[in-house]
Structures are given as structure tokens and as C-alpha cells.
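[1] Based on what follows, work out the 3D shape:
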Amino acid sequence: MQSAIILAGGRSSRMGQDKALLKLQGKTLLHRAVALVKAAGINQILISRNEPGFINDLYPGAGPLAGIQSALLHVNAKHCLVLPVDTPLLTADLLKLLLQHPCSCFADSPLPAVIPNTTEVKHWLSNQLQQKTPDRSIQQFLQSFGVVEIECPDQQALANTNTPDQWQHVIQLCGDHAKNLQYHQP
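    Below you'll find the predicted structure:
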């Protein structure tokens, strides 16, 4: 069994609206992420999203490590793919490339990543999240467990959509027309 955690619980404060619900080519980013993970051959998909029906953070407001920590408690596999909902240009082939290693990410991009599902990892995450001044860096987390950094053959696939400008850039990369854009300026 292979498992994946989709991180879709951020505040989307820089975007001004929920990134998981943005639509690209008629599908929400959350729907696209689920379809992508399935296309990569993963059969256990967990969604970290602080809403009913999803996995909620045990440490609310503590960032992506809190989402990883909470969802990892439900993972059945020895390793787990973790990806953010806001990288819509990722491909199944790129995820499969990461899945070849027990702990991996692309060089210069801590997410998506494959992480080990061990007691040691769960303890490390809990310990960091309980500290008053934790190191909540995903990069530091990955380095603590011997991450293998892989060169990404398609840097554009790692394009992140945290702001309206980044979102517009992704739409242009997809060849989407502005009339299909589901983002409305606040």
C-alpha cells in the first residue's frame, strides 16, 4: 500500500480565498491533487484540511508540519508522499520519481516530499509542535531524516500558487483563458 497526504488546510491569507477551492480547467485544486495522487498509483489518500470530514490539525495554526503530524497518525504505509494542494502543475511521473526513495524531495523545494512513517518521525513532529519556539521548517524536518534531494526535470511543475500573481502565472502556463478563472479580486 502507498499513502499520500494532501496539505489543504492553510489559511490562504496571501491569496485572499481558499486555495483548495480555486478552479483550474474546471476542477478545484483539491480535486486535481486527489486525481494526481491516484494517477501516481497511491491508494490511501489523506487530506489535511481543518474542516469537518477531513483530518484536522492537533496543533491548529502551527503550519504544514501540524498537518503532516496529524495525518501521519492515519497512514498505513512505511513511507508517505506529502504534497501541497497549491502546486497544480505537478505530474504523476514527478511524484513517481520521488516515490523511489524512502525520504526525498526535489532540490530547492521541500514539497512535495516522501517521508518515512516511523515512530521516530512522529515523535520528532510532536516534539517540535509542542515547543514554544519550534523549528517548523519542512526542510529542517526532511534533513533530520536523511532526505535525498532530486533534481526536478521540470522546474515549472513546482510552481506554487500562494498569491493572485502566482495564480495568474500558473493559469498562463496551463494555457487557460482568463474567462475560466475562478479567482475574483477581493
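[2] can we go C-alpha only for contacts and neighbour counts from here?
    Will do.
[3] mind listing what's buried in the one helix or strand residue 172 maps to?
    Per DSSP states H and E: residue 172 is located in helix 164-174. Buried residues in helix 164-174, counted by 16 or more other C-alpha atoms under 10 Å: 164, 167, 168, 170, 171.
[4] tell me the contacts of the second one?
    So that's residue 167. 160, 161 (C-alpha atoms under 8 Å, 6 or more residues apart in numbering).
[5] From residue 15, how far off is it?
    8 Å (C-alpha to C-alpha, to the nearest Å).
[6] Secondary structure class of residue 46, three-state.
    strand (DSSP: H, G, I helix; E, B strand; the rest coil).
[7] nearest spatial neighbour of it, skipping sequence neighbours?
    Excluding its sequence neighbours, the residue lying closest to residue 46 (C-alpha to C-alpha, 6 or more residues apart in numbering) is residue 5, at 4.8 Å.
[8] Could you also give me the structure for this second sequence? I'd like to compare it with the first:
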Amino acid sequence: MKIGAIIPAAGASSRMGQDKALLPLAGGTVLKRILDTHRRADIDPILVISGANDEELRRRHPDAILLRNPHPDRGMFSSIQTGALALTDDIDAFFVHPVDIPLVRSKTLLHLKARFTNHKIRCPDAACLLSFVPVHRGRRGHPPLLTRSFVRIIREDAGENGLATVLRGHTIVEVPCDDPGVLIDMNTPEAYRKVCERLEAVDCERISQERQTSSACLLTPDS
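    As a prediction, the model looks like this:
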């Protein structure tokens, strides 16, 4: 099963005021965090779509596969089209993961992959047009996992109404997940600050739990 990803990162980030992909996060950049999340879920290929930031993205992420969108001014869908044009015929499905959704967990991607795999076993028809969308507390989030039949549709679409409109014309499979990160976007400085605070709180909780576990082990007498 070959599952890839398209990461649109060519936007001007006008509301943020600086390139979202290159913002520092968790000891790296926002883009690096998303790349690492997909790599841990064995997603391949991971196609990062760049724009005017292409040179800097390449310098900061030399191990990433970068494709330059020739028309980033046409919006995110044009970046998704750039990625779709590069996907090979042997792809089974692919994620579309906007760069401003940095907190999705790798286990969520694995969960979506499993749902797709189970469906493919029951319905191996390559022409199926399905999107598997993570849902947290009743709300749909990102990233959707699209079956390969969407590649042709995305390539040929005029792109006037965006990906959401394309998906609404076909079956959407809602996949419940315990991951608030699928709903957390980062389009403004205030939203970015909250993302950083959320990560810091998670890291503090993890360190505390590790210390408690370590202390418990030290207090446990040898058998």
C-alpha cells in the first residue's frame, strides 16, 4: 500500500506576517514538525509545495522533496494541483496537509491509513472516490486522506472553489479520533502563540510523567 502526502507551503502568510512553514516550533520549524509526523507514519512520498520561499525551504530542509508552485498567487488549490501532477500512478491514496495545521499526531495518520486499508480490502475498486476525514468531538479536521482517483479530478479542476468543494461532491468517510490537533490551525500570530503554549504544556506533562515513572522504579524494591 503506497500512501503519500501533499503539504501546501507556498502561501504568502499575509495574516501571519511571516512564512508559517519556517516559524520555530518544538526545536525545529513548523514544516519540520509536519514532515516528522508523516515520516513516523511511514508516508511516502511527502511532497512539499513551495512558492517564493522555495530557496529558503530547501536550505532549511535539505532532506525534503520540494516542488515549486508556478502560480502561488492562485491560492492553496494551485499548490495541491502542483502536488497532484507529481504523484505517480502507483499511489493508492494521499494526504493533503496544509502547513498551518502543525499539531496532528502521527497516530492519527496511522488511524486514517488503517481505515483506508480496511476499506480497500472490502472495496478494491480503484475508481472509488472517497475521502477519509478526521473528526474530533463532532468537528471535521485535517488532513483528509484521498483515494487516488482524486488525482485526476484535482489535476483537471479549475480550482475556483477549493478542495472542500471538490470533496463535497463525493463520499466523505468521517473517522473519529482523539486528537484535537486536527482542528488547530495557525493563521495569525495569536494562533501561533497558542500553538507554542499548547506544545510547551504537553512537553511539561510528558516530562512530569517520565519523572514520576522513574521515581516509582527507584522506589520499587528488587525482587
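[9] which residues are common contacts for residue 167 and residue 15 of the first structure?
    residue 161.
[10] re the thing from before, host element of the residue nearest to residue 46 of the first structure?
    Here residue 5 of the first structure is assigned to strand 3-7, by DSSP H and E.
[11] Work out the gap between that strand and the centre of the chain.
    7 Å (C-alpha atoms, centre = their mean, to the nearest Å).
[12] how much does it stray from the second structure?
    For strand 3-7 of the first structure, the mean deviation from the second structure after alignment is 1.1 Å (mean C-alpha distance after the TM-score superposition for the first structure).
[13] ok, now how distant is the closest residue to residue 25 of the second structure other than its chain neighbours from residue 70 of the second structure?
    Leaving aside its sequence neighbours, residue 25 of the second structure sits nearest to residue 196 (C-alpha to C-alpha, 6+ apart; 6.8 Å). Distance from residue 196 of the second structure to residue 70 of the second structure, counting by C-alpha to C-alpha: 32 Å.
[14] Then residue 87 of the second structure?
    Taking C-alpha to C-alpha, one finds residue 87 of the second structure at 17 Å from residue 70 of the second structure.
[15] Please identify which of those two sits among more neighbours.
    For residue 87 of the second structure versus residue 70, neighbours defined as other C-alpha atoms under 10 Å are more numerous around residue 87 (20 against 15).
[16] residues contacting the aligned residue in the first structure for the more buried one?
    When the first structure is aligned by TM-score structural alignment, the residue opposite residue 87 of the second structure is residue 75. By C-alpha under 8 Å, 6+ apart, the contact list for residue 75 of the first structure reads 3, 4, 44, 46, 117.
[17] sorry, back to before: ok and the strand holding residue 5 of the first structure relative to strand 44-48, angle-wise?
    20 degrees (axes from the mean of the first three to the mean of the last three C-alpha atoms, to 10 degrees).
[18] picking up where we left off before, who wins on neighbours among the contacts of residue 75 of the first structure?
    Neighbour count (other C-alpha under 10 Å) singles out residue 4 as the most crowded of the contacts of residue 75 of the first structure, with 27 neighbours.
[19] coming back round to it: the residue nearest to residue 25 of the second structure maps to what in the first structure?
    In the first structure, the residue matched to residue 196 of the second structure (TM-score structural alignment) is residue 171.
[20] isn't that match right up against residue 26?
    No: using C-alpha atoms under 8 Å, residue 171 of the first structure is not in contact with residue 26; the gap is 11.8 Å.
[21] Which positions in the second structure sit opposite the strand holding residue 5 of the first structure in the alignment?
    The aligned range for strand 3-7 of the first structure is 4-8, by TM-score structural alignment.
[22] neighbours around the equivalent of residue 49 of the second structure over in the first structure, how many?
    Superposed on the first structure with TM-score structural alignment, residue 49 of the second structure falls opposite residue 48. Residue 48 of the first structure has 27 neighbouring residues, counting by other C-alpha under 10 Å.
[23] what number of residues lie near residue 18 of the second structure?
    Neighbour count for residue 18 of the second structure, taken as other C-alpha under 10 Å: 13.
[24] Residue 214 of the second structure - how many residues pack around it?
    11.
[25] what about the helix or strand containing it, distance to the chain center?
    For residue 214 of the second structure, the host element (DSSP H and E) is helix 189-219. How far helix 189-219 of the second structure lies from its chain's middle: 23 Å, per C-alpha atoms, centre = their mean.
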